[in-house]
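Undergrad: Please find the sequence and the predicted model below.
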Amino acid sequence: MTGAWSDMDVWRHADLLVEEGRLVIDRPGGTSHPGHPEFVYPVDYGYIDGTRGGDGEGVDVWVGTGPAAYVTAVACTIDPFRKNAEVKLFWRCTPEQIDQVEDFYAPQPQAGLIIRRPGL
C-alpha cells in the first residue's frame, strides 16, 4: 500500500477512524447496561456509525472529556459466553477515565486488556 495511510501507525489509523466517522452515544455515562443493571457506564459509550467491529456492529468507542482530540487507549475484550472478541477505542479519555473503564470491566465475565497510547 502506498500513500498517506501507509505511513501511519496504529494510533493515527485509530484517530482517523473516529475523526472521519460519526460518533453515536447510545449509553451515556452514569447509565446502567441494559442487560446487566449492576454495571454502570463511567463515561459515555457508543460506536462509530458506518464502521464494523468484531461483533458486526459499529466499532465501539468510550468517549471521555479530555482536551486531547485523539484515541488515548484501546481495549481488547474477550467474552467466552458470547464467544466473541472486540477492540474498543477510547476517544478523548483522560487517564482517570481510562482507570474508571478498567474498573468497569474488572467484575464482568468479559475480560478487557487496556493498552494506553504511549506518552500519556
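TA: Ah, there it is.
Undergrad: contacts, neighbours, all on C-alpha from now
TA: OK.
Undergrad: Mind giving me the packing neighbours of the helix or strand hosting residue 89?
TA: Taking DSSP states H and E as the definition, one finds residue 89 inside strand 84-91. If contacts are counted by 3 or more CA pairs under 8 Å, 6 or more residues apart in numbering; DSSP states H and E, strand 84-91 sits against strand 59-63, strand 71-79.
Undergrad: this is the other structure I want to compare:
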Amino acid sequence: MKELENNVYFWQKLDTLLLSCSCTIDRPKGTSHFKYSNLVYPVDYGFLSDTVGSDQAPIDVFKGTLHESYVKAIAISADILKKDCEVKLLVGCTEKETEKILQFLNQTQFQKAILVRRGKEMPSWAASD
C-alpha cells in the first residue's frame, strides 16, 4: 500500500480555489515575521481571500518567482506553540524556493513541516469522480 494516494482531482480542487480567489501578499520576500524577527520569508507570503483554513484564517500561500497559476505542492505544518496544523499552498515556486520554504518552516523546535508534491495519479476509487 502506498503511503500517499496522490489524487489528481485533489490538485484540481486546489487550483480552483487558487483561481477563484484573490491572493494577497502581506509578507513580501525578505521581510521578517511579525512576531519572530529572526524568521525571514524566503518568498512572497500571503493568503487567499474568501477562504478558510484549519485555523479559521484564510488559506496561506507561498508565491515564488515563476509565473504559474496552479498549486505545485502543499506544505503541512505542525506547530506546538499554536497547537495547530496548517496547510500552505506553494504556487510558482522553483525547486530552490521550495527548499528554502521547507527550511523556513522547519527552522524552529516548535514547528515542523512536510511537503506533498503535486501528482498526476488517479486512484482506482476516484475514477468515477
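TA: Great, that's in hand. Since this is a predicted model, take the numbers as computed values, not measurements.
Undergrad: quick one, which of the helices and strands packed on strand 84-91 of structure 1 is nearest to residue 109 of structure 1?
TA: Comparison of those against residue 109 of structure 1 by CA to CA identifies strand 71-79 as nearest, at 6.6 Å.
Undergrad: how big's the offset between the closest one and structure 2?
TA: Once the two models are superposed, strand 71-79 of structure 1 sits on average 0.6 Å from its counterpart in structure 2 (mean CA distance after the TM-score superposition for structure 1).
Undergrad: And for the aligned partner of residue 12 of structure 1 in structure 2, the neighbour number?
TA: Mapped onto structure 2 by TM-score structural alignment, residue 12 of structure 1 lines up with residue 12. Here the number of neighbours of residue 12 of structure 2 (other CA atoms under 10 Å) works out to 13.
Undergrad: doesn't residue 12 of structure 2 fall inside a helix?
TA: Yes: counting by DSSP: H, G, I helix; E, B strand; the rest coil, residue 12 of structure 2 is part of a helix.
Undergrad: What separation is there between it and residue 67 of structure 2?
TA: Separation of residue 12 of structure 2 from residue 67 of structure 2 (CA to CA, to the nearest Å): 18 Å.
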